[in-house]
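Colleague: missing the sequence, but the structure's below:
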């Protein structure tokens, strides 16, 4: 399969999209076969898979669909939600994450993205039962400590399966309900006790573009061998009523993609670049239109800043 595509009437026509990856969340209404087909026809080199689509298709069949299309699985989303304080919640989180690790191994991807979870008081699944009984449900420091403990519990299992736990820092607006780590530096500190082949980090522009220490964090991730993924989408205004759905196409908002991409390239990252967008209007658009926009944004604002030298 060719790793090039034609993007009619768009800048970047004929660009090399070998490292461009379509995350299935960007075409949320598409089945896994439909998303893979759209990415392959566009000339992308990879897809990033979400577990819901994998599970409805079947893990073995999902692996075959991607391989038959000539694509790679850049990552699997997601594991995590590790902040439960009760025994049942802890056991459930560990069981689910072990399944996610097994799915990653079957799909042939080394990278399993972890969203670590929010406060138990938020009531988000995976954080434990919602209660208004005491301050412990809102103890951010304790929640982060439990994340560290659960990562330690899962590392041996991940290592046995050849899978890396990839920690994703989320924007601080999601600290209560989705991720008690908000900066790349915090993610790296959590990863530090473990071998870089087993625990890494992902840079998601939507979540970290604002961080004044981002350049240093990316350089540190590269120096430590922990830079396991690069996800791109834009920060658009006004925010949607549900901030989770406020992501835009690359180039539609306020993120400086050329600069951040140069930092990522300078840190030694040579992997795939996933476009992962949560936005209702984009989900409602035709799949091929969305994929064309993904390729155009990548070609115009990301690809020119990637280091494409052959390290071999």
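Modeller: Yep, that arrived. Here the structure is a predicted model, which means the values were calculated and not measured.
Colleague: going forward, measure contacts between C-alpha atoms and count neighbours the same way
Modeller: Will do.
Colleague: immediately after the longest strand seen in the chain, which helix or strand?
Modeller: Longest strand of the chain, by residue count under DSSP state E: strand 72-80. Note on strand 72-80: by DSSP states H and E, the next helix or strand toward the C-terminus is helix 87-107.
Colleague: which outside residues touch that next one?
Modeller: 51, 59-60, 62-63, 73, 75-76, 78-84, 110-112, 126-129, 150, 153-154, 157-158, 161-163 (C-alpha atoms under 8 Å, 6 or more residues apart in numbering).
Colleague: Same question for stretch 248-260.
Modeller: So stretch 248-260 is contacted by 205-206, 209, 215, 232-237, 277-279, 293-294, 297-298, 301-302, 304-305 (C-alpha under 8 Å, 6+ apart).
Colleague: For PyMOL, write a command that selects the buried ones of those residues.
Modeller: In PyMOL syntax, the buried subset of these is picked out as below (16 or more other C-alpha atoms under 10 Å):
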select buried, resi 205+206+209+215+232+233+234+235+236+277+278+279+293+294+297+298+301+302+305
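Colleague: The stretch 101-250 of the chain: strands as residue ranges?
Modeller: With strands called from DSSP state E, counting those that start in this stretch, the stretch 101-250 of the chain shows them at 111-115, 164-168, 199-204, 227-232, 234-235, 247-248.
Colleague: Check whether residue 48 sits in a helix, strand or coil.
Modeller: strand (DSSP: H, G, I helix; E, B strand; the rest coil).
Colleague: need the contact list for it.
Modeller: Per C-alpha under 8 Å, 6+ apart, neighbours of residue 48: 21-24, 73-77, 274.
Colleague: put this beside the first:
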């Protein structure tokens, strides 16, 4: 494994959640990994400015900030609060010098079965936020989540649905996330990746495996690369054929990984990335 092998690898903060931000920075530098993806809650706890300085001093690039979104509420006051929170998320992304804010759109409001209406409220929020983000050098990246999350977390379930929303706006303002965990099952994904590439809308590429049986907490069911069903090399060929040459972010939510030594997990992630995705 060489430095060149790891040149595009980004470690998402949640993959080694047991580490503090200083530990993450130190560990990545020692491992020769120059990129990280961040989550808002731990960054806010440490301090946005403080995080920016820590990572800049370590020479690390922030590839994305997660997450904004949750736009689907019916109550106008709730929607206004969501817009305010997303403006804050955009400001945080800009302060961290990342150009990508990942969006999880939100699920159905309680008692609602109107998926079409919920998706349209996502579009309405994007219309407000996209110009605000563009002024700050931040792109909004819509992440489609596996359909099992449609009711409570994300009414955008396929890459086609994400692109239908993104394409209402300039590509430099709104694009999509290609996340293998959420898209591996969809035989239409390759064609939609090509569509996204033609429009310059692949703003983030994330890796995690789909393992079975799923753990009791499905949200924490992402597996280490190579432990499940995903063909990572095929996904990488598809996104690169579509013109994507950006960072490749490993984002795994898994309690078994979080219970282990962080340095051991980081080394294993790097090894599995080279073994299965290079």
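Modeller: Yep, that arrived. Just so it is clear, the model here is predicted, and its values are computed rather than measured.
Colleague: quick revisit: I would like the range of the second structure that aligns with the longest strand of the first structure, please.
Modeller: Aligned using TM-score structural alignment, strand 72-80 of the first structure spans residues 61-69 in the second structure.
Colleague: Mean distance of the matching stretch to its aligned residues in the first structure, please.
Modeller: With mean C-alpha distance after the TM-score superposition for the first structure, stretch 61-69 of the second structure departs from the first structure by a mean of 0.4 Å once superposed.
Colleague: any idea how far the residue minimising distance to the centre of the second structure lies from residue 231 of the second structure?
Modeller: Among the residues of the second structure, residue 102 comes closest to the average C-alpha position under C-alpha atoms, centre = their mean, at 5.2 Å. In this structure, residue 102 of the second structure and residue 231 of the second structure are 23 Å apart, going by C-alpha to C-alpha, to the nearest Å.
Colleague: repeat for residue 199 of the second structure
Modeller: 24 Å.
Colleague: between these two, which one's more packed in?
Modeller: Counted by other C-alpha atoms under 10 Å, residue 199 of the second structure and residue 231 do not tie: residue 199 has more neighbours, with 18 against 15.
Colleague: Chain neighbours aside, what residue packs nearest to the equivalent of residue 49 of the second structure over in the first structure?
Modeller: Using TM-score structural alignment, the partner of residue 49 of the second structure in the first structure is residue 60. Spatially, and ignoring its direct neighbours in sequence, residue 60 of the first structure is nearest to residue 106 (6.8 Å; C-alpha to C-alpha, 6 or more residues apart in numbering).
Colleague: Check the alignment and tell me where that neighbour lands in the second structure.
Modeller: So residue 106 of the first structure corresponds to residue 95, using TM-score structural alignment.
Colleague: Residue 154 of the first structure too?
Modeller: Match for residue 154 of the first structure (TM-score structural alignment): residue 129.
Colleague: Aligned against the second structure, show me the partner of residue 29 of the first structure.
Modeller: Using TM-score structural alignment, residue 29 of the first structure pairs with residue 18 in the second structure.
Colleague: Not counting sequence-adjacent ones, nearest residue to residue 51 of the first structure?
Modeller: Nearest to residue 51 of the first structure is residue 77, by C-alpha to C-alpha, 6+ apart, at 6.0 Å.
Colleague: residues in contact with that neighbour?
Modeller: Shown in contact with residue 77 of the first structure (C-alpha under 8 Å, 6+ apart): 48-51, 112-114.
Colleague: do you know how far the residue nearest to residue 60 of the first structure is from residue 253 of the first structure?
Modeller: From residue 106 of the first structure to residue 253 of the first structure the distance is 37 Å (C-alpha to C-alpha).
Colleague: got it, and residue 116 of the first structure?
Modeller: Here the criterion is C-alpha to C-alpha. By it, residue 116 of the first structure lies 26 Å from residue 253 of the first structure.
Colleague: higher neighbour count, the two?
Modeller: residue 116 (30 against 15).
Colleague: didn't that one look like it was pressed against residue 78?
Modeller: No - in this structure, residue 116 of the first structure is not within contact of residue 78 by C-alpha atoms under 8 Å, at 9.6 Å.
Colleague: all helices in the stretch 101-250 of the second structure, in order from the N-terminus.
Modeller: 115-135, 159-166, 180-183, 189-198, 232-241 (DSSP state H, counting those that start in this stretch).
Colleague: and the fourth one, what other elements does it pack with?
Modeller: Helices and strands touching helix 189-198 of the second structure, by 3 or more C-alpha pairs under 8 Å, 6 or more residues apart in numbering; DSSP states H and E, are helix 159-166, strand 174-179, helix 232-241.
Colleague: by how many degrees do it and strand 174-179 diverge?
Modeller: 140 degrees (axes from the mean of the first three to the mean of the last three C-alpha atoms, to 10 degrees).
Colleague: before we move on, what about the last one?
Modeller: Regarding helix 232-241 of the second structure and strand 174-179, their directions subtend 160 degrees when assessed with the same axes, to 10 degrees.
Colleague: can you check the longest one too?
Modeller: Per the same axes, to 10 degrees, the angle that helix 115-135 of the second structure makes with strand 174-179 is 110 degrees.
Colleague: Helix 115-135 of the second structure: which residues count as buried?
Modeller: 115, 118-119, 121-123, 125-126, 129-134.
Colleague: As a markdown table, those with distance to residue 241 of the second structure would be great.
Modeller: Formatted as a markdown table, the buried residues of helix 115-135 of the second structure follow (distance: C-alpha to C-alpha, whole Å):
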| residue | distance to residue 241 of the second structure |
| --- | --- |
| 115 | 32 |
| 118 | 33 |
| 119 | 29 |
| 121 | 33 |
| 122 | 29 |
| 123 | 28 |
| 125 | 31 |
| 126 | 28 |
| 129 | 30 |
| 130 | 27 |
| 131 | 29 |
| 132 | 31 |
| 133 | 28 |
| 134 | 27 |
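Colleague: and the residues you listed, which two are the farthest apart?
Modeller: For the buried residues of helix 115-135 of the second structure, the maximum inter-member distance is 27.9 Å, found between 115 and 134 (C-alpha to C-alpha).
Colleague: what's near enough to touch the counterpart of residue 51 of the first structure in the second structure?
Modeller: Alignment note (TM-score structural alignment): residue 51 of the first structure maps to residue 40 of the second structure. By C-alpha under 8 Å, 6+ apart, the contact set of residue 40 of the second structure is 65-67, 89.
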